[in-house]
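Enquirer: Sequence plus the predicted model coming up.
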Amino acid sequence: MTLPCIVIPMKSPKKAKQRLSLHLSNEDRESLALTLFKKTLAFFNRHFPHIETLVVSESSEVLALAKTYGTHTLFDDGSQGLNGALKRACGWVKQAGFSQQLIIPSDIAILDKMEIESLLLSSEQASVVIALAKDGGTNALLTSPPDAIEFAYGTHSANKHKAQAVSKKMSCVCLQLSHLSLDIDLSDDLEKAIKQQPELFKKWCQPLASSLYKEALYA
């Protein structure tokens, strides 16, 4: 089986989790983003040490942290958004000689080894493998070659990525993976993560509960 380069995009923690701004302070959102990022790096470092990883970010703090986990790093100023950063990362991946690329976000609540293995195995049958997010987004994208399609992250990105593959007559597989479908964007997502892994997410339990209580009180 051909091994991909795993690409993990990570924006500056100070800009992360904006959709939680009504429920968490700037400090809480920043610490949540960094905790999830470190959890992601540790997961791949532990379970897939034979697969090379690239972190692309506008944050020098993030890139320095990534290096401590033995990953490659790439600076992107963020001016072209997520899709621009991924296009830049894809150029690095191709230049490094990889024939596959797996994009994984840094904010999945629970990463599961068997789910990632399913993704990797699916690349033997399809040029484009999409792990669906709960809201129709793309929570993992495995492409062979790395630039098989243009990146179209945003609203309903899974359908956009699939449509590109179809238009280019490339084989495409969409996977519904229970853990990988849950990233943390909204208060409901964080509530689920707290219930599933209370020890990991206990730091944000009280701030979120207080915010939701006030929201209900004044509704």
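Expert: Yep, that arrived.
Enquirer: Could you use CA atoms for every contact and neighbour count after this?
Expert: Fine.
Enquirer: out of everything not next to it in sequence, what's closest to the residue nearest to the spatial centre of the chain?
Expert: Taking Cα atoms, centre = their mean, the centroid of the chain lies closest to Pro105, which sits 0.6 Å from it. Excluding its sequence neighbours, the residue lying closest to Pro105 (Cα to Cα, 6 or more residues apart in numbering) is Ile8, at 5.7 Å.
Enquirer: Wasn't that neighbour part of a strand?
Expert: Yes: membership of Ile8 in a strand is supported by DSSP: H, G, I helix; E, B strand; the rest coil.
Enquirer: hmm, back to that, thought Thr138 was touching the residue nearest to the centre of the chain, still the case?
Expert: No: counting by Cα atoms under 8 Å, Pro105 stays clear of Thr138, with 9.2 Å between them.
Enquirer: show me where this protein has strands.
Expert: Using DSSP state E, the strands of the chain run over 5-10, 53-57, 72-75, 101-103, 128-132, 138-143, 172-175.
Enquirer: Minimum distance to Asp183: which of these has it?
Expert: Of all those, it is strand 138-143 that lies closest to Asp183, at 7.6 Å by Cα to Cα.
Enquirer: Now do that closest one against strand 5-10, angle only.
Expert: Interaxial angle, strand 138-143 versus strand 5-10 (axes from the mean of the first three to the mean of the last three Cα atoms, to 10 degrees): 150 degrees.
Enquirer: State the number of residues packed around the closest residue in space to Ala42 that isn't next to it in sequence.
Expert: Of all residues not flanking Ala42 in the chain, Tyr69 sits nearest, at 7.2 Å (Cα to Cα, 6+ apart). Counted with other Cα atoms under 10 Å, the neighbours of Tyr69 add up to 15.
Enquirer: Next up, the contacts around Tyr69.
Expert: For Tyr69, the contact set (Cα atoms under 8 Å, 6 or more residues apart in numbering) comprises Leu41, Ala42, Asn45.
Enquirer: Need the buried ones from those residues selected in ChimeraX.
Expert: Selection of buried members from the contacts of Tyr69 for ChimeraX, criterion 16 or more other Cα atoms under 10 Å:
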select :41,45
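Enquirer: In helices only, show me the contacts of Tyr69.
Expert: Among the contacts of Tyr69, the members found in helices (DSSP state H) are Leu41, Ala42, Asn45.
Enquirer: Tell me the one of the residues you listed nearest Tyr153?
Expert: Of the ones in helices among the contacts of Tyr69, the one sitting nearest to Tyr153 (Cα to Cα) turns out to be Leu41, at 21.5 Å.
Enquirer: Second structure follows, compare the two:
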Amino acid sequence: MWAIVPIKRFAEAKQRLAPLLSPAQRAGLARHMAEGVLTELGRLHWLDGVLVVSAEAGLSNLVRRLCFEPFDDAGAGLNAALDAAGARLAGRGIDETVIVHADLPLFHAGALEHAAALHRRGGARRMTIVTDLRGGGTNVRFCRPAAAVSAHYGEGSAARHRAAAQAAGLAVETVTLRELSFDCDTPDDLRMAYGNRLPGSAAFGAHRAPSAA
């Protein structure tokens, strides 16, 4: 199984947090979360590889150090970039992928391993969707065969992924796991994840986010 991790340019990320954070703080937050997710993925030795789909030059050193593979998104948009990344892996005969978003402040390797165990219980044609806490978004998506379903990210993506998978004859399971379902899109999300330790403060220098209560 390969992981595919789409990461927006840090300077363009987290626009919905503009009422609370400066542009530099938003970029710092995006970097903090992305580096945390990639570092945790590097602990999972059962992954055959990690494809990082991004045009963010600031990630190159970490991607190289972790021996991950970069894939330039070419400004094509999230869904087109993910489909292109999936096609690259499918062309190598890779038949199973997990797409992991990089704005998950509570993400850790053990949580993804638990989700992978749930996914492996299924048959040869299966999709497992880990939604956001609101149930509408797709934070993590396992798919076997890897190229069976196109990417349908955006508002209400979980329902669209489920419908597309069912139309392709895949069994679908939808789960919520706090460490994978908690993303950071709104000021309330930010406060829940970090409290007063906001990007740019001395306390925000730690590489990992605190665990939620």
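Expert: Nice, thanks for sending it over. The structure presented is a predicted model; accordingly, all values stated were derived computationally and were not measured.
Enquirer: Can you calculate the TM-score here?
Expert: The TM-score (TM-score structural alignment, normalised by the length of the second structure) is 0.86; 197 aligned residues with a Cα RMSD of 1.8 Å.
Enquirer: coming back round to it: how close does the residue nearest to Pro105 of the first structure sit to Lys192 of the first structure?
Expert: 23 Å (Cα to Cα, to the nearest Å).
Enquirer: swap in Leu175 of the first structure?
Expert: 21 Å.
Enquirer: Between those two, which has more neighbouring residues?
Expert: Neighbour totals were compared for Leu175 of the first structure and Lys192, and Leu175 leads with 18 against 14 (other Cα under 10 Å).
Enquirer: That one contacts Ile130, correct?
Expert: Yes: in this structure Leu175 of the first structure lies within contact range of Ile130 using Cα under 8 Å: 6.1 Å.
Enquirer: re the thing from before, would you turn the strands of the first structure into JSON lines with distance to Asp112 of the first structure?
Expert: Listed next are the strands of the first structure as JSON lines, based on distance: least, Cα to Cα, whole Å:
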{"stretch": "strand 5-10", "distance to Asp112 of the first structure": "15"}
{"stretch": "strand 53-57", "distance to Asp112 of the first structure": "17"}
{"stretch": "strand 72-75", "distance to Asp112 of the first structure": "22"}
{"stretch": "strand 101-103", "distance to Asp112 of the first structure": "15"}
{"stretch": "strand 128-132", "distance to Asp112 of the first structure": "13"}
{"stretch": "strand 138-143", "distance to Asp112 of the first structure": "13"}
{"stretch": "strand 172-175", "distance to Asp112 of the first structure": "14"}
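Enquirer: Would you map the helices across the second structure?
Expert: Going by DSSP H, the second structure shows helices at 23-41, 60-65, 78-91, 109-120, 157-167, 178-181, 187-194.
Enquirer: Have a look at how far, on average, the fifth one is from the first structure.
Expert: Superposing on the first structure places helix 157-167 of the second structure at an average distance of 0.9 Å from its equivalents, by mean Cα distance after the TM-score superposition for the first structure.
Enquirer: Which secondary structure elements does that helix sit against?
Expert: strand 126-131, strand 171-175 (3 or more Cα pairs under 8 Å, 6 or more residues apart in numbering; DSSP states H and E).
Enquirer: if you compare these, which one is most tucked away?
Expert: Among these, ranked by average contacts under mean count of other Cα atoms under 10 Å, first place goes to strand 126-131 (a mean of 26).
Enquirer: can you give me the offset of it from its chain's centre?
Expert: Centroid separation between strand 126-131 of the second structure and its chain, computed with Cα atoms, centre = their mean, to the nearest Å, is 13 Å.
Enquirer: Compute the inter-axis angle for it and helix 157-167.
Expert: Using the same axes, to 10 degrees: strand 126-131 of the second structure against helix 157-167 is 170 degrees.
Enquirer: I'd like to know which elements strand 126-131 of the second structure is packed against.
Expert: By 3+ Cα pairs under 8 Å, 6+ apart, strand 126-131 of the second structure packs against helix 109-120, strand 138-144, helix 157-167, strand 171-175, helix 178-181.
Enquirer: May I see those organised as CSV, with distance to Ile94 of the second structure added?
Expert: CSV is the format used below for these (distance: least, Cα to Cα, whole Å):
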stretch, distance to Ile94 of the second structure
helix 109-120, 16
strand 138-144, 10
helix 157-167, 18
strand 171-175, 19
helix 178-181, 24
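Enquirer: Which among those is found nearest to Asp73 of the second structure?
Expert: Among these, strand 138-144 sits nearest to Asp73 of the second structure (Cα to Cα), with 18.6 Å.
Enquirer: what's the mean distance for the closest one versus the first structure?
Expert: Relative to the first structure, strand 138-144 of the second structure is 0.5 Å off (mean Cα distance after the TM-score superposition for the first structure).
Enquirer: contacting residues around that strand?
Expert: 95-101, 116, 119, 124-132, 149, 153, 157-158, 180-181, 183.
Enquirer: Mark which of the residues you listed are buried, thanks.
Expert: So, by 16+ other Cα under 10 Å, the buried ones in those are 95-101, 116, 119, 125-132, 149, 153, 157-158, 180-181, 183.
Enquirer: got a list of what Gly86 of the second structure touches?
Expert: By Cα under 8 Å, 6+ apart, the neighbours of Gly86 of the second structure are Ile4, Thr97, Ala146, Ala147.
Enquirer: Would you mind finding the match for it in the first structure?
Expert: With TM-score structural alignment defining the correspondence, Gly86 of the second structure maps onto Cys90 in the first structure.
Enquirer: What distance do you get for its match to Phe201 of the first structure?
Expert: 32 Å.
Enquirer: Please apply the same query to Asn83 of the first structure.
Expert: Taken as Cα to Cα, the span from Asn83 of the first structure to Phe201 of the first structure is 29 Å.
Enquirer: now do Leu65 of the first structure
Expert: 20 Å.
Enquirer: and if you look at Val128 of the first structure?
Expert: Applying Cα to Cα to Val128 of the first structure and Phe201 of the first structure gives a distance of 33 Å.
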